[in-house]
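Chemist: return a 3D structure for these sequence lines:
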Amino acid sequence: MFAHSLKILLVLSLPTIGVAASNPSPNEAGTIQLAMSDTITSKVVLVLQEGGDECRGIPNVYQFDCYRQMFRRAGSSVSKFPDYGEARKAFRHVEKTLKAVLKQYPDKATAPLRSNGRTYKPIQPDAVKSASAAFERARAEATTILLRANGPIRIHYERIASVVGSNKLIIRSQLLMQVLFKHLT
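Modeler: All right, here's what the predicted structure looks like:
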């Protein structure tokens, strides 16, 4: 009994390190980062939810840059965790798609928008429909990447995918409102 208690005491006194499914990565302090944790997944989900809320609150011509920056932040939040590599890849895909949209349809006549300490570039108003279609495709592909995951990371990726996919309905409803508004005026 004494030996068992001593083992427990020794284990508790040792520095704690997280175990990752792949190679763990050291952080700035040199300790090992825990991967596949509810904390990390919750952080990513929060970045996506709060970012989506912010993006929906600004005019639609700025939303594409807002979402681009949101997916960039989401990717950065998991960049130190090798187990979240596929999530990082999915976020990067959406970010690149939106970057291409901004490059293809810049609105140089409209000033950038500052909101919550960030600056968003507009696209041309007549490009919103085609830009939305490209965004939806990229988001659907990102959701597919996340949902194809196997193993222990799957449950974490499913949580993230539910948020990535949830913005689709909001974008569609905004487009529908624009179409209806155009027909009424």
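Chemist: all contacts plus neighbour counts: C-alpha atoms, from now on.
Modeler: OK.
Chemist: so which elements touch the helix ranked longest in the chain?
Modeler: Looking across the chain with DSSP state H, the single longest helix is helix 154-184. Judged by 3 or more CA pairs under 8 Å, 6 or more residues apart in numbering; DSSP states H and E, the packing partners of helix 154-184 are helix 38-56, helix 128-147.
Chemist: from the contact counts, what lies against the longest one?
Modeler: Think helix 128-147. On a contact count with 3+ CA pairs under 8 Å, 6+ apart, helix 128-147 meets helix 60-77, helix 85-104, helix 154-184.
Chemist: for these, which one sits closest to residue 42?
Modeler: Closest to residue 42 of those is helix 154-184 (CA to CA; 8.5 Å).
Chemist: quick one: the closest residue to residue 140 other than its chain neighbours from residue 148, how far?
Modeler: With CA to CA, 6 or more residues apart in numbering as the criterion, residue 140 has its nearest non-adjacent residue at 6.9 Å, and that residue is residue 165. Separation of residue 165 from residue 148 (CA to CA, to the nearest Å): 14 Å.
Chemist: and this one, so I can compare the two:
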Amino acid sequence: MTHLSALSLFLVAAGGLAFSSAEYPASGDRLFSGDGTPQLIGQSTGGQGQTGSGTGGLGGEPGGFDARGLPVGPAVAASIPVPVQITGVLNRSALVCASVPREYAIDCVIVHLKQAISVTPHTGDYAEVRKVLSDTVNRLEKIVADNRDDTKPLIRLQTGGAGGPATARMRAIRPDTVNRANADAARVLAEAQTVLLRSASAQTRAKLEYVRIAEAVGSNKVLLRS
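Modeler: From the prediction side, this is the model:
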């Protein structure tokens, strides 16, 4: 797992379930790894988790995101251009989701796509971006639903150290289908990147921003192919 500062992985032991892989030992309300590396922490919370609610968001719903993809309050978010927030979240997704167990990678990307969608307007220059990202989420959701491993626990990502905001819970893919499912998800993201690049050619004011967003989407397909 790659080194990520101020990032913790929280294990939500749904129904007492736990990772069966030797790399991710059974949960028991204890720290599995530390020393500055991502931390996997067992939780006995009956699948409810400690922070956050629903899917695809952060506990306490931030006002937006900064250029690094980290949550910020409404006042700060108001000063950050929409495309900067979108690319920040999607670039962070490519980094963070490469650190989670591979079977959780697709839902990790979904969570970050939903965060990007949450700051993308329904109308105006970036309406097409919102449409493409929403369609992408719907297609990825189907892949997860078709291949979900109900024997694995849900996990969350927490940023900013102890007490920081946590993402929505993430679902695992079955071991026997994870390679195919991740490959299918990578193709979906590649197609989204292509659509955004084509849309960029029709833009007059936001062409460069569309290209940057497309590149950020594309960076996520690489982690699913690895």
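Chemist: quantify their similarity with the TM-score.
Modeler: Put the two chains on top of each other and the TM-score (TM-score structural alignment, normalised by the length of the first structure) is 0.68; 139 aligned residues with a CA RMSD of 2.2 Å.
Chemist: just say which of the helices and strands packed on helix 128-147 of the first structure is most tucked in.
Modeler: Burial of these is given as mean neighbour count (mean count of other CA atoms under 10 Å); helix 60-77 ranks first at a mean of 22.
Chemist: which residues of the second structure does it align to?
Modeler: Alignment of helix 60-77 of the first structure against the second structure: residues 102-119, by TM-score structural alignment.
Chemist: so what touches that stretch?
Modeler: With CA atoms under 8 Å, 6 or more residues apart in numbering as the test, stretch 102-119 of the second structure has contacts from 55-57, 64, 82, 85-87, 89-90, 93-94, 97-98, 130, 133-134, 137, 140-141, 144, 167-168, 170-175, 178, 182, 185, 220, 224.
Chemist: 6 Å - rerun?
Modeler: 56, 57, 86, 93, 97, 130, 137, 170, 171, 172, 173, 178 (CA atoms under 6 Å, 6 or more residues apart in numbering).
Chemist: what's the answer for stretch 195-206 of the second structure, then?
Modeler: Identification of contacts with stretch 195-206 of the second structure by CA under 6 Å, 6+ apart yields 207, 210, 211, 214.
Chemist: would a markdown table of those residues with distance to residue 150 of the second structure be doable?
Modeler: Compiled in a markdown table, the contacts of stretch 195-206 of the second structure are given as follows (distance: CA to CA, whole Å):
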| residue | distance to residue 150 of the second structure |
| --- | --- |
| 207 | 42 |
| 210 | 37 |
| 211 | 38 |
| 214 | 33 |
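Chemist: which single one of those residues is nearest to residue 190 of the second structure?
Modeler: Nearest member of those to residue 190 of the second structure, counting by CA to CA, is residue 214, at 9.2 Å.
Chemist: tell me the residue in the first structure aligned with that closest one.
Modeler: Correspondence of residue 214 of the second structure to the first structure, assessed by TM-score structural alignment: residue 161.
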